[in-house]
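# I'd like to go over a predicted model; first the sequence, then the structure.
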Amino acid sequence: MRLFLCSFLFVVSVLPAVACPVGSETLVSCSLKNGSRMLTTCLQGDQVSYAFGRSGAAPDLTLQRNVRDVHMVPWPGIGRSIWEEFTFENEGTYYTVYYSLEKDPDVEQPWSGGVIVEQGGRELAHLHCDSGSVNSSGYALPLFEAKERAGQVYSLETGSWQ
């Protein structure tokens, strides 16, 4: 298992920020800033990865966490769009990745997404995915089921995982 994790970390850290490693599932990925940046999040087993960086280059930032250590807010089942978000913490900086799918069939670009970067309760950046570039496994993200397999239960009342 340790060899597998080391191999997975190596593969994630050297891939350009465009695609998930073979055998993993894309959670949310997209281009940002008119294609000059890429955001990729993946799930492989009980590991969630985040990669952000220049298009066609090694990522500027890669994070990997156990599913239990990634906070997720699942869609509550109401509203004009289906959405979910999940957050990686790294040394006091929080990276919240989100996607949304508009339920209105007449919307030209039903998918949207992005990443919000916060530190100390202050928003440092909010980058929106380029129109038409969102790639997502869609509702429900496989992250929800992975968290449940890890023994966590989501409470709508408290908005937290137990």
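Nice, thanks for sending it over.
# make it CA atoms for all contacts and neighbour counts henceforth
OK.
# Can you name the residues that contact the residue in the chain sticking out farthest from the centre?
Here the chain reaches farthest from its C-alpha mean at Asp106, the gap being 26.4 Å by CA atoms, centre = their mean. Asp106 makes no contacts at all, as judged by CA atoms under 8 Å, 6 or more residues apart in numbering.
# Would you agree it falls within a helix?
No. With DSSP: H, G, I helix; E, B strand; the rest coil as the criterion, Asp106 is assigned coil and is not in a helix.
# any chance you could map the helices in the chain?
Counting by DSSP state H, the chain has helices at residues 2-14, 142-149.
# what's the most buried one of the ones you listed?
helix 142-149 (a mean of 18; mean count of other CA atoms under 10 Å).
# ok so, going back, will you turn the helices of the chain into a markdown table that also has distance to His126?
Converted to a markdown table, the helices of the chain look like this (distance: least, CA to CA, whole Å):
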| stretch | distance to His126 |
| --- | --- |
| helix 2-14 | 23 |
| helix 142-149 | 22 |
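# between those, which gets nearest to Leu32?
For Leu32, the closest of those is helix 2-14, at 19.5 Å, according to CA to CA.
# what's in contact with that closest one?
With CA under 8 Å, 6+ apart, helix 2-14 has contacts from Cys20, Pro21, Ser49, Ala51, Ala58, Pro59, Thr62, Gln64.
# so which of the helices of the chain gets nearest Gly120?
Of all these, helix 142-149 comes closest under CA to CA, at 26.0 Å.
# show me where this protein has strands.
For the chain, the strands defined by DSSP state E cover 25-32, 37-44, 47-54, 61-66, 71-73, 81-90, 93-102, 111-119, 122-128, 135-136, 154-155, 160-161.
# now the ones you listed as a markdown table including mean neighbour count and distance to Glu148?
Formatted as a markdown table, the strands of the chain follow (neighbours: other CA atoms under 10 Å; distance: least, CA to CA, whole Å):
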| stretch | mean neighbour count | distance to Glu148 |
| --- | --- | --- |
| strand 25-32 | 25 | 16 |
| strand 37-44 | 24 | 14 |
| strand 47-54 | 23 | 13 |
| strand 61-66 | 17 | 13 |
| strand 71-73 | 20 | 12 |
| strand 81-90 | 19 | 15 |
| strand 93-102 | 21 | 20 |
| strand 111-119 | 20 | 24 |
| strand 122-128 | 14 | 29 |
| strand 135-136 | 21 | 20 |
| strand 154-155 | 14 | 8 |
| strand 160-161 | 14 | 9 |
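# another one to put next to it:
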Amino acid sequence: MGNNLGIGLFCFVALLATNAAADCPLDQEVFTSCQIEGRGTEVFICFDNRVTTYSYGPIGGAPDLFLSETIERVDFEPWSGVGTAISESVTFYNGAYAYDVGGGFDRPFSVEEMQQPIRRFGWIEVSENGAVVANLECTPETVSDGFGDGIHDAKLAAGQTWDPDSLTWISDLVQPTVPSLLMESHLYETVEDCLPATEFNLNDVSMGDPLDTLGKLGSPETVTDPFGSGELIDRMFLVGASIDIFQDRVYGMSATSPDWRTPSGLKVGLTRGEVIRILGRVPSGYDATSDGFYTQVCSDTPDAVDAWSILIEFGQNKRVETISFVSPSY
């Protein structure tokens, strides 16, 4: 009976694969597609070994919205392997908006269930700045695929590994720091995580550096403290980064471009999983799906002038959006 059920399930999945829609860009194949319930519209998610595309618009007509993303960067979430249904999804990002599209089917657990009609389902979840603004359901009988090896295998071939804890992909080029970059501080009564002072550096500009060593980067401008103190500060505006100066020394830095990175390789654009791999583990007080990580520099002196902190913030695409270093004087 077990062997018959296994063979039957294989045929069941193969049958789903043969029902895939074909309305994709040239040389691409469908990941999932469906018509949206009560709207007269349809969605197609297609892919090849380089690019994944999103197309949404009137049935049989030109798309109202067409998006594309490389295989390396596309936010694809494979089936977790548990539950009564098999489904996978892809999320595309367009400015403040995110479009999570998925499809799947209820999996059978007996020969009798495999003889019943296939129950398919699919969806589009639209978010704006992380808040859900619309949930669209697919007409079940129009759902095609939504499960298979295609995008998953393309990402593996591109040198990536799925991390089910952070729900992100990790490039094989991102290697863990040995020993762990995150260390433990025993300065206070409670043990806290910290990073070595050498990590508080962006492109060879370090916290505490004197102003006269930054001349090659430009001249600072006097601006109002963006953190609301009302004080005037000196800020150097650079492409993809800013550097704040206090008493002729660097006391704050922020990066918004992958062109600026720390000695360990932390930079904008990394996935949550890649950041965790570089750090060595999830910082205490957070989990692998947190929206950001905050920790301090390792120090042996309470209330030290150089008691810097780092804030790594992730965008709705689960990638680093900003890396900021701040001093106690902020």
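Right, received. Where do you want to start? Because the structure is predicted, anything quoted here is derived from the model rather than measured.
# TM-score them against each other, please.
Taking TM-score structural alignment, normalised by the length of structure 1 as the basis, the two superposed chains have a TM-score of 0.81; 144 aligned residues with a CA RMSD of 1.8 Å.
# still on that earlier bit, max pairwise distance over the contacts of helix 2-14 of structure 1: which two?
Pairwise over those, using CA to CA, the maximum falls at Ala58 and Gln64, 15.4 Å.
# Next, work out how far apart Thr161 of structure 2 and Ala241 of structure 2 are.
Using CA to CA, to the nearest Å, we find Thr161 of structure 2 at a distance of 30 Å from Ala241 of structure 2.
# repeat for Cys11 of structure 2
54 Å.
# Compare the two and say which is more crowded by neighbours.
Neighbour totals were compared for Cys11 of structure 2 and Ala241, and Ala241 leads with 19 against 13 (other CA atoms under 10 Å).
# quick one: contacts for the counterpart of Gln44 of structure 1 in structure 2?
Correspondence of Gln44 of structure 1 to structure 2, assessed by TM-score structural alignment: Asp48. Asp48 of structure 2 makes contacts with Asp27, Gln28, Glu29, Ile151, Ala154, as judged by CA under 8 Å, 6+ apart.
# Run these past structure 1 and keep the common ones.
Among the contacts of Asp48 of structure 2, the contacts conserved in structure 1 (both residues aligned by TM-score structural alignment, their matches' CA atoms under 8 Å) are Asp27, Gln28, Glu29.
# Ala57 of structure 1 -> structure 2?
In structure 2, Ala57 of structure 1 lands on Gly61 (TM-score structural alignment).
# could you measure the residue nearest to Ser81 of structure 1 when sequence neighbours are not counted against Gly113 of structure 1, distance?
What sits nearest to Ser81 of structure 1 in space, not counting adjacent residues and going by CA to CA, 6 or more residues apart in numbering, is Glu102, at 4.3 Å. Distance, Glu102 of structure 1 to Gly113 of structure 1, using CA to CA: 11 Å.
# repeat for Ser7 of structure 1
29 Å.
# How about Arg149 of structure 1?
Arg149 of structure 1 is 26 Å from Gly113 of structure 1, by CA to CA.
# now Cys6 of structure 1
Taking CA to CA, one finds Cys6 of structure 1 at 30 Å from Gly113 of structure 1.
# got it, and Arg68 of structure 1?
Taking CA to CA as the measure, Arg68 of structure 1 falls 23 Å from Gly113 of structure 1.
# how about Leu32 of structure 1, what's its match in structure 2?
Checking with TM-score structural alignment, Leu32 of structure 1 has Ile36 as its match.
# for its match, what are its contacts?
Glu42, Val43, Leu136, Glu137, Cys138, Thr139.
# of those residues, closest to Glu192 of structure 2?
Nearest to Glu192 of structure 2 among the contacts of Ile36 of structure 2, with distances taken as CA to CA, is Leu136, at 44.2 Å.
# Now do that closest one against Tyr99 of structure 2, distance only.
11 Å.
# what touches both of those two?
With CA under 8 Å, 6+ apart as the test, Leu136 of structure 2 and Tyr99 both reach Ile124, Glu125.
# what do we get in structure 1 for Pro78 of structure 2?
Match for Pro78 of structure 2 (TM-score structural alignment): Pro74.
# burial of its match, as a residue count?
So Pro74 of structure 1, with other CA under 10 Å, has 19 neighbours.
# How about the equivalent of Trp111 of structure 1 over in structure 2, nearest residue that isn't a chain neighbour?
Taking TM-score structural alignment, the alignment pairs Trp111 of structure 1 with Arg120 from structure 2. Excluding the flanking residues, the one nearest Arg120 of structure 2 by CA to CA, 6+ apart is Phe105, at 4.3 Å.
# Need the counterpart of that neighbour in structure 1.
Looks like Phe105 of structure 2 aligns to Leu101 there (TM-score structural alignment).
# For its match, give me its contacts.
Ser81, Ile82, Trp83, Pro110, Trp111, Ser112.
# so how far is Leu61 of structure 1 from it?
For Leu101 of structure 1, the distance to Leu61 of structure 1 - CA to CA - is 27 Å.
# next one: Pro21 of structure 1
16 Å.
# For the residue nearest to Val73 of structure 1 when sequence neighbours are not counted, which residues are in contact?
With CA to CA, 6+ apart as the criterion, Val73 of structure 1 has its nearest non-adjacent residue at 5.4 Å, and that residue is Glu85. By CA under 8 Å, 6+ apart, the contact set of Glu85 of structure 1 is Met72, Val73, Pro74, Thr96, Val97, Tyr98, Tyr99.
# let's go with 10 Å and repeat that
Neighbouring residues of Glu85 of structure 1 by CA atoms under 10 Å, 6 or more residues apart in numbering: 28, 71-75, 96-100, 113-115, 141.
# if I line the two up, what does it land on in structure 2?
Counting by TM-score structural alignment, the partner of Glu85 of structure 1 is Ser89.
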